[in-house]
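Novice: From the sequence below, what's the structure:
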Amino acid sequence: MKLLVATQNKHKKQEIEAVLKKTFEVVSLADLSDDEVIDETGDTFFENALLKAKHYAKKHNMLTLADDSGLSIDYLNGAPGIYSARYSGGSDLDNLNLVLKEMAHATNRDAHFTCVLVLYDPRTNVYQTYQGKIYGWITHTAQGNHGFGYDPIFYVPELKQTLAELSPTHKNQISHRAIALQALKEAFR
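Specialist: As a prediction, the model looks like this:
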């Protein structure tokens, strides 16, 4: 069964495909040469994921999975949150550096990643939602060469490593997105 993943982000597609490849044939917006970017006008991860899933499912008439995810930091009152991908207005590295700058004098460095997935079927207009979270804290400097986004500054205490220090295979077993994807996969068993 084909599944459209509503993203242009090749890293997200790879993470999703790694978990779901035995359940679905995964295609992305990039695979369909769809470079339309819709405004994420929701106030929550769920609202943004639903907005994207519904839009692209109807546009391409395909079962569609959309995710909205982000980093929430206690010291920053939950920021960057739903604005994680566009927090600085620049690149992933700009976002990461802005967080490090804002956290320079923080004593409470607790944070968590949230991923909300929405699976939308355009034939029935029915959707299902799945969520994953992972808890850790923000490091003082970037560490590791894997992953993307804020992975180099998100330390997982149980593993004694940042997400960027984990192999892609290991990350795809424990990340917030992996937890949500496993829940989706279980629902399709």
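Novice: CA atoms for contacts and neighbours, from now on please.
Specialist: Fine.
Novice: Checking the nearest residue to residue 156 once chain neighbours are set aside next. Helix, strand or coil?
Specialist: Using Cα to Cα, 6 or more residues apart in numbering and skipping the chain neighbours, the partner closest in space to residue 156 is residue 136 (4.8 Å). Recorded secondary structure, residue 136: strand (DSSP: H, G, I helix; E, B strand; the rest coil).
Novice: thought residue 136 was touching residue 110?
Specialist: Yes - between residue 136 and residue 110 there is a contact under Cα atoms under 8 Å: 6.0 Å.
Novice: Please provide the structure for the following sequence as well, for comparison with the first:
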Amino acid sequence: MKLVFATNNLNKLKEVQVLIPEHIQLLSLQDIGCHEDVPETQNTIEGNAIQKAEYIKKKYGYDCFADDTGLEVEALNNEPGVYSARYAGEQRDANDNMNLLLENLRDKSNRQAKFKTVIALHLNGEVKTFTGICEGNITEEKHGEHGFGYDPIFKANGYTQTFAEISLDEKNKIGHRGKAVKQLVEHLMTL
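Specialist: Model (predicted):
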């Protein structure tokens, strides 16, 4: 089986590739000649994932899956949420996003947050979604060199290290994307 993972984010691709069974050939957007930005204009994480999967299926004809992820911070009315990648502007800079988030939380004692990933699978004319959530809190400063996005300021519940300080293996076990991919894989194994 061939499946396109509709992402231009090479970090996400690397995270997901290790979780997909070997009998499924995972193709990137580059592999299928898609070099444009895939639209993400919906106002929910679920909506964006579905929109991206439908776009690839319609324009390129491949069975595919797409994900969208957001960081929801309780004290900020679940911001940045669907705007996580563009929180500090269209330049989509992770450091700018983290700095703005830390600044917005400066006077807040509630630092509870959760990462939410929704994967939309477009396969055999049907769309199915899978959701992974990882609860945790936002640290007061950045820690760690691994990961990407908000990983240096997110600590999962029960952990003393941020996502940027733990191994990719560990992150995939407890993290939002790993949980959603696990559900996706379980579904694909039933086909």
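Novice: ok, back up a step: settle it for me: which of residue 136 and residue 110 of the first structure has more neighbours?
Specialist: residue 136 (21 against 18; other Cα atoms under 10 Å).
Novice: What distance do you get for that one to residue 97 of the first structure?
Specialist: Noted for residue 136 of the first structure: a distance of 18 Å to residue 97 of the first structure, by Cα to Cα, to the nearest Å.
Novice: same thing with residue 143 of the first structure?
Specialist: 13 Å.
Novice: Could you do residue 37 of the first structure as well?
Specialist: To residue 97 of the first structure, residue 37 of the first structure is 25 Å away according to Cα to Cα.
Novice: Which one's more surrounded, the two?
Specialist: residue 97 (17 against 10).
Novice: before we move on, what SS does the spatially most central residue of the second structure have?
Specialist: For the second structure, the residue nearest the mean C-alpha position is residue 69 (3.5 Å; Cα atoms, centre = their mean). Three-state assignment for residue 69 of the second structure (three-state DSSP): strand.
Novice: Correct me if wrong: it contacts residue 115.
Specialist: Yes - with contact defined as Cα under 8 Å, residue 69 of the second structure reaches residue 115; the gap is 7.0 Å.
Novice: In the second structure, mark out all the helices, start to finish.
Specialist: 10-17, 45-60, 94-104, 168-174, 176-189 (DSSP state H).
Novice: Those into JSON lines, with extra columns for distance to residue 125 of the second structure?
Specialist: Shown next, in JSON lines, are the helices of the second structure (distance: least, Cα to Cα, whole Å):
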{"stretch": "helix 10-17", "distance to residue 125 of the second structure": "23"}
{"stretch": "helix 45-60", "distance to residue 125 of the second structure": "9"}
{"stretch": "helix 94-104", "distance to residue 125 of the second structure": "35"}
{"stretch": "helix 168-174", "distance to residue 125 of the second structure": "29"}
{"stretch": "helix 176-189", "distance to residue 125 of the second structure": "15"}
